[in-house]
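> Need coordinates for the following:
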Amino acid sequence: MAVEHPVAGDTIRAAEESRDALASALERAGLRLPSLGLDPNSYADADPRPLVELGRCSPLLARELAAVIERGAAR
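A predicted model of the protein is given here:
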């Protein structure tokens, strides 16, 4: 019996939605990761496994992001 895989487009769209949800959550916290995106190499296969790439940010933004995460973890 063949195993059905999600259509590549659906898999990539789901990854894009995840990226967008993260960007929105960061924006609500007053943060923006300038290089947030999908890693194109991770979905170049017939059975894509897209990865959200957080990218690079300034040291100040990294500290701000850490503080937001710490506040959320303290709940």
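
> Every contact and neighbour count from this point should use C-alpha atoms.
Fine.

> ranges for the strands of the protein?
For the chain, the strands defined by DSSP state E cover 37-38, 52-53.

> Out of these, which is the most enclosed?
Among those, the stretch with the highest mean neighbour count (mean count of other Cα atoms under 10 Å) is strand 37-38, at a mean of 18.

> need the helices for this protein, in chain order.
Listed in chain order, the helices of the chain (DSSP state H) span 8-28, 59-73.

> for the longest one, packing partners?
Using 3 or more Cα pairs under 8 Å, 6 or more residues apart in numbering; DSSP states H and E as the contact criterion, the neighbours of helix 8-28 among helices and strands are strand 37-38, strand 52-53.

> how about this one, so we can line them up?
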Amino acid sequence: MKTATERRREAADRVRAAEDAVVRLKAGLAGVGVKLPSLRIDPVSCAGEEPVPLVDLGRCTLDTALRLSVQLEAAAHHDG
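Below is the predicted model of the structure:
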């Protein structure tokens, strides 16, 4: 059985991993000219003793959504 300290450490590791994912996602999207202004970790998902952090992609303009879909389609065709 895990101690409270171990559970807190694991929870902190999950939050740090989510923070890293947000940073990497922002950088990757910026590299293809896409910015999601609301991209962040969902603070509610980090609450509690054993958080399960969720990445909130947020809201974006139609133009941003279209640029993102173009990039995804290009990547899919490149891989295929």
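
> Any chance you could compute the TM-score here?
Overlay of the two chains. TM-score (TM-score structural alignment, normalised by the length of structure 1): 0.90; 74 aligned residues with a Cα RMSD of 1.3 Å.

> circling back to that earlier point, closest one to S24 of structure 1 among the strands of structure 1?
For S24 of structure 1, the closest of the strands of structure 1 is strand 37-38, at 12.9 Å, according to Cα to Cα.

> Any chance you could list what contacts that closest one?
The contact list for strand 37-38 of structure 1, computed with Cα atoms under 8 Å, 6 or more residues apart in numbering, reads 15-16, 19, 50-55.

> Would you convert the residues you listed into TSV that also reports distance to L26 of structure 1?
Below are the contacts of strand 37-38 of structure 1 laid out as TSV (distance: Cα to Cα, whole Å):
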residue	distance to L26 of structure 1
A15	17
E16	15
R19	11
P50	20
L51	18
V52	14
E53	14
L54	12
G55	14
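
> Just the buried subset of the residues you listed, written out for ChimeraX, thanks.
Buried residues within the contacts of strand 37-38 of structure 1, by 16 or more other Cα atoms under 10 Å, are selected in ChimeraX with:
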select :15,16,19,50,51,52,54
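
> Out of the contacts of strand 37-38 of structure 1, which is nearest to A2 of structure 1?
Top of the list for closeness to A2 of structure 1, among those and by Cα to Cα, is P50 at 22.4 Å.

> dump the residue contacts of that closest one.
Neighbouring residues of P50 of structure 1 by Cα under 8 Å, 6+ apart: 11-12, 15, 38-40, 42-43.

> of those, closest to E4 of structure 1?
For the contacts of P50 of structure 1, the closest approach to E4 of structure 1 (Cα to Cα) belongs to T11, at 12.8 Å.

> before we move on, back to that, of the helices of structure 1, flag the one that's most buried.
Ranked by mean neighbour count, those are led by helix 8-28 with a mean of 15 (mean count of other Cα under 10 Å).
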